[in-house]
Every structure is written in C-alpha cells, then in structure tokens.
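Asker: what follows is a predicted protein model with its sequence.
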Amino acid sequence: MNKPIIALDFSSKQQVEEFLSRFNEPLFVKVGMELFYQEGPDLVRTIKAMGHDIFLDLKLHDIPNTVESAMRGLAKLGVDLTNVHAAGGVEMMEAAKRGLSGSETKLIAVTQLTSTSEEQMHSDQLIAASLHDSVLHYAKKAKQAGLDGVVCSVLEAAAISEACGESFMRVTPGIRPADAAADDQKRIATPQEARLKGSTHIVVGRAITKSENPAASYGQIKNEWSGLL
C-alpha cells in the first residue's frame, strides 16, 4: 500500500522544516502552488535531500510547447510525481510527457477538482455531462496521452480502474478522518473508504498539518489506509 501523501499547506520553508522535523520516517509530501511560488525550486531540493518523496502539484495548463518546456525544467528537480490539467487536451498532455522524457517523474492529470460540484461544473464550465462522466472522459484521454494516472475523487476511482486498468494511478484528495471538517472540499472520503473504493494514493492535508500531534495523526491515517484499523 502506498504511503499517504501529506499536503504541505504552509507558506514558508521554515514552517515546512519545522513540520518535517516532527517525523522520524521518510514521507511522501505534496508541494503545491502556494508553497512553490513563494519558496521555489530550492525548497524542493531541500525536501528531497531530507529523503522524502515529492508530488509537485502545479497543475500546468497552457499551450503544448509551453508545457513541454516547463516540464523539461521540472524534470531536473527529480520530483517523484507532477501533474497537468486534463482539460488542456491530449496534445498538451503528450507534450508534458515528452518534457519529462528521460526522468523517473510520473505524470498525472487533474480531472475535476474535488472542490467542484456537478452544479458548478454545469454552470461554470458549460459541461452538460454528469460529473462522473466528465471525470471518466478526462481519465481516458490521459490514458490515451500516455500519462501514468489522474487526480480524481474517491467516487470515480473504481470506474477509472475498470476503464484504464488497475495500474493507472488514482490519486484522491479530499481525504480526512470521519470526524474532521470538510473545509472547502465537496467530494470527500475517509482513508478506509478510499482504500475500499479503489484509490491507489490518498492526499491528506489539514487533518495532519493542523493536528496538535502530526506524527500521531499521520500514523492513524496510514493505518486506516493500510487496513490495520
């Protein structure tokens, strides 16, 4: 079972280092836009030097040539996982994959954000399909483009596995214990639900980063995700 991915919901390198110092094991962490745009590539190198795996969550979405060039730069950082928006299309996703050529970085595509409801998708994106069908369509396009998987909610994980294969990654954000607040997420699940419904990786943020004892909270979530609880 893959380790839970901890979303580093911080705004500075100092906060990140203080948080990571509370753990005595290698972690899989997510560096998002807020953190990367303030601290830059040096933070990624620092975290890698500490022995942790990194999901660099920048959600690139631009013309194919620009995305390919950007990915060529990100490949030099040695991150383990990064992503694009599937809405950029097959050509853009293929270009992103080319940009990572020669590196071991895996590439996944964001389908629909877990903060997006079906009503919002219809009104804001003018997509007439159901949210489930939209996510599945984007997953199939990512598979066609040669990507390693997608970001989706737990609700679509099983269908994506069936359509794209068991080895196709289903990275699911919005994961938190049953007694935790939903915050700004709409399509959420517990670690146990994610395991039972076909996620290959889970992303957990505030349930760990805002905990009084992050290491203990991480351990509980990891055990639930692994089926030990």
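Answerer: In hand now; what should we look at? Numbers count the residues shown, from 1 in each chain.
Asker: going forward, measure contacts and count neighbours with C-alpha atoms only.
Answerer: Noted.
Asker: just the strands in the protein please.
Answerer: Assignment of strands within the chain using DSSP state E yields the ranges 5-7, 28-32, 53-60, 81-85, 106-110, 149-151, 169-172, 201-204.
Asker: okay, one more to line up with it:
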Amino acid sequence: MDSGRVFVALDFDSNAEAEAIVDRLGDNARAYKIGLQLLTSAGPDLAARLAVQGKDVFLDLKLFEIPASVAAAVRAAGRVGASMVTVHAMAGPRIMAAAVEAATDFPRLKVIALTVVTSVTDDELARVGVAAKVDDQVVRLATLARAAGCDGVVASPREAAKIRAQLGHEPLIVTPGVRLASDGNADHARTAGPAEAFRAGATHIVLGRSITRAADPAAALASAFRVCFEVPRG
C-alpha cells in the first residue's frame, strides 16, 4: 500500500507548530491535510512549501459559494500546488462542475466532494430538514458529485462500502474520522480504524491527533502504516 494514501492532518494554529510535526515525521510522511484552522491563522505558505518538497497536499477548503468564487478558490489551490481540494456536495451540481472545470488547468489537482461531515448524526440531519438517514444522504450526494465530474468524495469509513457498491472502483474515497485502537472518537460521530476503512473501500484515510499529539509522532505513524499494510488492496 502506498504511504501517500495516509494524510496527516496538520490541525494547528501556527506554521511553527505544524512545521515541528513535519520535521519530526520527515520522510516517513508523504501526504498532509491542511484545513481551515491553519489556513485561516497562517495562510497557504506551508502548503506551498510542502508541495515544492514533493509532498501531496490536501487542501480541505470545504468550498460552498457561488460558482465563480468556488472556481477562483480551486485555481488558487492549484497554484499553491495542492493535489486535492474539497467542495461541498450540498452546494449542488453547478458549483461542483465549476470546481471541476477550474481544476483542469492543474493536472495533479483532484476535486473531492464533501458529503456529510463525520460529526453529523441522523438526528442533526433531521433538525436541518433532511429526512434521509446519514448513510443514504452520503450515497445520494456521492452520486451527485460523480455526475458533476468530481474525482471522488469525502465520507466517513462507515459509508465507504455503500459508496463503493454504488459508484464502482474508480472514484477516490477519502475518509476522515479514522482512529487508532488507543484513540477516542473526539469530534467524530462516525468512526472506524484504518484497516476497517481500507477494507470498506477507502482509497485514502486522514489521521490527525492520533499522530500529531502522540509522544512520538513518527512511531505512531509507523504503527498506523503497519496496520494499513496488513490490508490487501481490493
């Protein structure tokens, strides 16, 4: 299994904190996720530096705006050197299609549609007027995203198998909410371990505090890789 299929989430308030983890992981980590926390506090400089160093950079922007604004943000992600960028599937087909079109100038950049964030439960969907259960809503949005041309989707490990059954082997499935055996669930309501996520059909997983808050991040990542490598590719 390619170690680039495991994104380490740099959920920090400063580049200095994030760079300290990057330095400790060294060549052991090939891929990083940078989200709204670090981008808002420190900007895109670290993402650009990681891309220049040959790392895969997943910019988790969760874009949900008018088509022109989403397209502009996707192009900005491409100029930074990102390999993945997220757009909300709930934004609808026209906005997702605008993201896909904007990415065509950047051959390495994959547009990934966020379905339902991993903290959301059936009850919370109902409270915002969505009658469907989470897993049904995830599959519906994933199908919509593929029709709009997205390269893949973000969903929890719990829905990966249903997405794979519905959409086949081609689309990427990126799963946050992945936890090692010693971890709690933190903010995620729908979680699983790395081996379970890959068995269910995930192409990529995201590991955050499991690695970055460990006493020895490199050892924690190596342990996660050992678990992942035990899973045969399907």
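Answerer: Looks like it arrived, so ask away. All values reported here derive from a predicted model rather than from experimental measurement.
Asker: one step back: out of the strands of structure 1, which one sits most buried?
Answerer: The highest average neighbour count among the strands of structure 1, using mean count of other CA atoms under 10 Å, belongs to strand 149-151 at a mean of 28.
Asker: hang on, the earlier thing: turn the strands of structure 1 into CSV, including distance to residue 121 of structure 1.
Answerer: Listed next are those as CSV, based on distance: least, CA to CA, whole Å:
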stretch, distance to residue 121 of structure 1
strand 5-7, 25
strand 28-32, 23
strand 53-60, 18
strand 81-85, 15
strand 106-110, 14
strand 149-151, 16
strand 169-172, 19
strand 201-204, 22
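Asker: from residue 9 of structure 1, how far out is the equivalent of residue 129 of structure 2 over in structure 1?
Answerer: Residue correspondence, TM-score structural alignment: residue 129 of structure 2 in this structure matches residue 126 in structure 1. To residue 9 of structure 1, residue 126 of structure 1 is 31 Å away according to CA to CA, to the nearest Å.
Asker: those two: who's more crowded?
Answerer: Taking neighbours as other CA atoms under 10 Å, residue 126 of structure 1 and residue 9 compare with residue 9 leading, 19 against 10.
Asker: surely that one touches residue 204?
Answerer: No. Using CA atoms under 8 Å, residue 9 of structure 1 makes no contact with residue 204, being 10.0 Å away.
Asker: start and end residues in structure 1 for stretch 157-164 of structure 2, please.
Answerer: Going by TM-score structural alignment: stretch 157-164 of structure 2 matches residues 154-161.
Asker: let me fix that: stretch 46-63 of structure 2
Answerer: Mapped onto structure 1 using TM-score structural alignment, stretch 46-63 of structure 2 spans residues 43-60.
Asker: could you tell me the end-to-end distance of the matching stretch?
Answerer: End-to-end span of stretch 43-60 of structure 1 (CA to CA): 19 Å.
Asker: before we move on, what about stretch 170-186 of structure 1?
Answerer: Start to finish, the residues bounding stretch 170-186 of structure 1 are 18 Å apart (CA to CA).
Asker: which bit of structure 1 covers stretch 210-219 of structure 2?
Answerer: Going by TM-score structural alignment: stretch 210-219 of structure 2 matches residues 207-216.
Asker: and the matching stretch, what's buried?
Answerer: 207-209, 214-215 (16 or more other CA atoms under 10 Å).
Asker: equivalent analysis for stretch 32-50 of structure 2, please.
Answerer: Applying 16+ other CA under 10 Å to stretch 32-50 of structure 2 flags 32-36, 38-39, 44, 46-48, 50 as buried.
Asker: would CSV of these with distance to residue 154 of structure 2 be doable?
Answerer: Listed next are the buried residues of stretch 32-50 of structure 2 as CSV, based on distance: CA to CA, whole Å:
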residue, distance to residue 154 of structure 2
32, 15
33, 13
34, 15
35, 14
36, 16
38, 20
39, 19
44, 22
46, 23
47, 20
48, 23
50, 22
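Asker: so who does the residue most central in space within structure 2 touch?
Answerer: A centroid search over structure 2 (CA atoms, centre = their mean) returns residue 174, at 4.9 Å, as the residue closest to the centre. Contacts for residue 174 of structure 2 (CA atoms under 8 Å, 6 or more residues apart in numbering) come out as 152-156, 202-206.
Asker: of these, closest to residue 15 of structure 2?
Answerer: Ranked by distance to residue 15 of structure 2 (CA to CA), the contacts of residue 174 of structure 2 are led by residue 206 at 19.3 Å.
Asker: thinking the closest one is in contact with residue 179, fair?
Answerer: No. Between residue 206 of structure 2 and residue 179 there is no contact under CA under 8 Å: 9.0 Å.
Asker: which residue packs closest to residue 108 of structure 2, ignoring adjacent ones?
Answerer: residue 83 (5.5 Å; CA to CA, 6 or more residues apart in numbering).
Asker: for residue 171 of structure 2, same thing?
Answerer: residue 152 (4.7 Å).
Asker: for residue 27 of structure 1, same thing?
Answerer: Closest to residue 27 of structure 1 by CA to CA, 6+ apart is residue 52, at 5.0 Å.
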